[in-house]
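Undergrad: 3D, please:
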Amino acid sequence: MSIIYLLIPIAIILASIAIWAFFWSVNSGQFDDLESPAHKILYDDDDDLIPNDAKKGSVHETGHNDNAGRDGG
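TA: Model (predicted):
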């Protein structure tokens, strides 16, 4: 029975920490927009990962295309 005197204050402390964490997250905007993060994965944002010279079709600083004038053989 004496363990109750220890468990009740621990439970009250844990509950108050959980309530504080909930109100802190609501006030800091954690629950403002629930839809946008799910839709962000659909956007094509791979352009930042591609190097600049690869976007230009292998045109180097000289302005010549690597594939120009090749027979393919």
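Undergrad: can we go C-alpha only for contacts and neighbour counts from here?
TA: OK.
Undergrad: Could you pull out the helices in this protein for me?
TA: Taking DSSP state H, the helices of the chain run over residues 4-27, 36-39, 52-55.
Undergrad: Same list, those, but as JSON lines with mean neighbour count please.
TA: Formatted as JSON lines, the helices of the chain follow (neighbours: other C-alpha atoms under 10 Å):
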{"stretch": "helix 4-27", "mean neighbour count": "11"}
{"stretch": "helix 36-39", "mean neighbour count": "9"}
{"stretch": "helix 52-55", "mean neighbour count": "10"}
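Undergrad: before we go on, could you also do this sequence so I can check it against the first one:
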Amino acid sequence: MSVIYLLLSLSILVAIVFFVAFIVSVKKGQYDDAYTPSVRMLFDDELVNEEQLNQPR
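TA: Coordinates of the predicted model:
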């Protein structure tokens, strides 16, 4: 029975560590990129076209 208490407390501790790491990354601006997703599809076509032009025929 004591193993269950040990594993439960250890899992709660790990969850708290991951939650704190997530909060720190959000506060540092890790997820603030709002521009790139809106134009990513425009850049993908250019990369495909450049790769096709560089391939020998």
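Undergrad: And residue 38 of structure 1, how far from residue 22 of structure 1?
TA: According to C-alpha to C-alpha, to the nearest Å, residue 38 of structure 1 and residue 22 of structure 1 sit 22 Å apart.
Undergrad: My error: substitute residue 6 of structure 1 in the last question.
TA: Applying C-alpha to C-alpha to residue 6 of structure 1 and residue 22 of structure 1 gives a distance of 25 Å.
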